[in-house]
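K.L.:
what would the 3D arrangement of this be:
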Amino acid sequence: MPSRPRPRPKILIVLHQENSSPGRVGHMLLEEGFDLDIRRPPLGDELPCTLDDHAGAVVFGGPMSANDEDEFVRRETDWLQIPLKENRPFLGICLGAQMLANHLGGKVEGHGEGLVEIGWYPLKATEAGKRLLHWPEMVYQFHREGFSLPKEATLLATAETYPNQAFRYGENAWGIQFHGELTRVMMQRWVVRGAHRFELPGAQPGRDHLGGRLIWDMHLKRWLGEFLGLIFGKPAAG
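P.N.:
You can find the predicted model right below:
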């Protein structure tokens, strides 16, 4: 009898709202041969006590702060000890990166002058970042807080307003402040639902979000595919 195909390895996907989507990150991981195990801790989903059954994890963003006192924020931040201890590939995006920074002893806080990054902003790779891959010159942002660089972490990319944009901790833990996962539909939704934030100091008007996408998104998308490959690799054939 022919042998059964090997089950596809799973990536744990942690989202923070009922209608949130992993977007292009999910699409790219599926295309590479992974399955997605989606959990939403704010809605009561438990996170696994080990990642033995997963090939890695991605924690996405959300409207809450990594400093909020909600029980799920504390539990999720504490849970990060599991991928770190087990040395499993881990990626934190925006809130996920801020939770990782908090867990590692860093600090999450707003800009000293109240500035935000909401729209498209320049990004500059550090020498350590350049050695890994080619980074986009412009990235999409949607945040009011940033993080300090945790001790023993390596800064991979920087920017003017919030200087810590991407970092690596150890071999397998990564955090990025910006968003490469947004599909066009997701960005349109964010622009509509987040329009009240465009009045904040440093934010860009909604038309510039979608206009900038036409110019810079192809480069951001290409980078995201390479970055996910760097973190998670490809599943073994079988």
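K.L.:
C-alpha from now on. contacts and neighbour counts both.
P.N.:
OK.
K.L.:
ok, now which ones touch the most centrally placed residue in the chain?
P.N.:
Of all residues in the chain, the one closest to the mean position by C-alpha atoms, centre = their mean is residue 93, 1.5 Å from it. Counting by C-alpha atoms under 8 Å, 6 or more residues apart in numbering, residue 93 touches 58, 59, 60, 61, 175, 176, 177, 178, 179.
K.L.:
to compare against the first, here's the next sequence to fold:
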Amino acid sequence: MKRALIIRHVPYEGVAGYRAPIEAAGYDVDRIDVSDPAFSALDLREPDLLIMMGGPMGVYEQDRHPWITCQLRRLRQRLEAERPTLGVCFGAQMIAAALGSDVYAGPVKEVGFHPVTIHPNAAASPLQHLAEVPVLHWHGDTFALPEGTELLASSHIYDHQAFRRGPNLLALQFHAEMGEDERFNAWIEEWPESVIEAGGTEADLREAHDRLGPQAVAAGRQMIAQWLAELPA
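P.N.:
Predicted coordinates:
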């Protein structure tokens, strides 16, 4: 069986709704936290599929989080080998940094449910399933588009919401995996100030999650299922 490895940067940011299509595609799913002593010894080129999830840290905070430097070095090796890799939010920013782009704090927080604009070049890509579907956004950092990649989607707040490089690399700034996972409550409890900074309220965000979350996750699962189906054999 093919092996998928999830890198979890904080316990409350897991693969969530994406687990179902990954398992349905025939992968045995494993997970490791960056806090695990075994993490520093892993060869990230080995898994058939690597999934890097989100986290509240910035790629540029390597003094506070020395594992970022270590992970970036091994991620570059994987990307050079063109091994299938998915990055979500902080994971997408790590991919951008590994490809040589700057990651930096943006001018505003983007927190809440709203759709992304799918660019014409991505009309038949896995992102097509998200057309006009509000998905969860929760970030304040952004990145320059890496050289040699293709921009797939933007939002009304941040231009760089999704990119790919060939069929094996997909980076997603937003969280289409979240909408049915109880860990959403931990996000609000951990970062209530982010909700306020983005101009929202906890009550409104919880209501939007309950109302829009299931549709977002369904679309996200279709997106991941298509991406996995289109990976080279």
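K.L.:
TM-score for this pair?
P.N.:
Here the superposed chains carry a TM-score of 0.87, computed using TM-score structural alignment, normalised by the length of structure 2; 224 aligned residues with a C-alpha RMSD of 2.1 Å.
K.L.:
any chance of the contacts of residue 93 of structure 1 in JSON lines with secondary structure as columns?
P.N.:
Formatted as JSON lines, the contacts of residue 93 of structure 1 follow (DSSP: H, G, I helix; E, B strand; the rest coil):
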{"residue": "58", "secondary structure": "strand"}
{"residue": "59", "secondary structure": "strand"}
{"residue": "60", "secondary structure": "coil"}
{"residue": "61", "secondary structure": "coil"}
{"residue": "175", "secondary structure": "strand"}
{"residue": "176", "secondary structure": "strand"}
{"residue": "177", "secondary structure": "coil"}
{"residue": "178", "secondary structure": "coil"}
{"residue": "179", "secondary structure": "strand"}
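K.L.:
for the longest helix along structure 1, give me the average deviation versus structure 2.
P.N.:
Ranked by residue count under DSSP state H, the longest helix found in structure 1 is helix 206-232. Using mean C-alpha distance after the TM-score superposition for structure 1, helix 206-232 of structure 1 ends up 2.2 Å from its aligned counterpart in structure 2, as a mean over the superposed pairs.
K.L.:
closest to residue 130 of structure 1 out of the contacts of residue 93 of structure 1?
P.N.:
Taking C-alpha to C-alpha as the measure, residue 130 of structure 1 sits nearest to residue 176 out of the contacts of residue 93 of structure 1, at 15.1 Å.
K.L.:
count of neighbours near the equivalent of the closest one over in structure 2?
P.N.:
Residue 176 of structure 1 maps onto residue 172 in structure 2 when the alignment is built from TM-score structural alignment. Residues near residue 172 of structure 2, counting by other C-alpha atoms under 10 Å, number 24.
K.L.:
again, but for residue 185 of structure 2
P.N.:
A count of nearby residues for residue 185 of structure 2, using other C-alpha under 10 Å, gives 12.
K.L.:
list the contacts for it?
P.N.:
No contacts exist for residue 185 of structure 2 under C-alpha under 8 Å, 6+ apart.
K.L.:
quick revisit: where in structure 2 does the longest helix of structure 1 align, residue-wise?
P.N.:
The counterpart of helix 206-232 of structure 1 in structure 2, using TM-score structural alignment, spans residues 202-228.
K.L.:
done for today, thanks.
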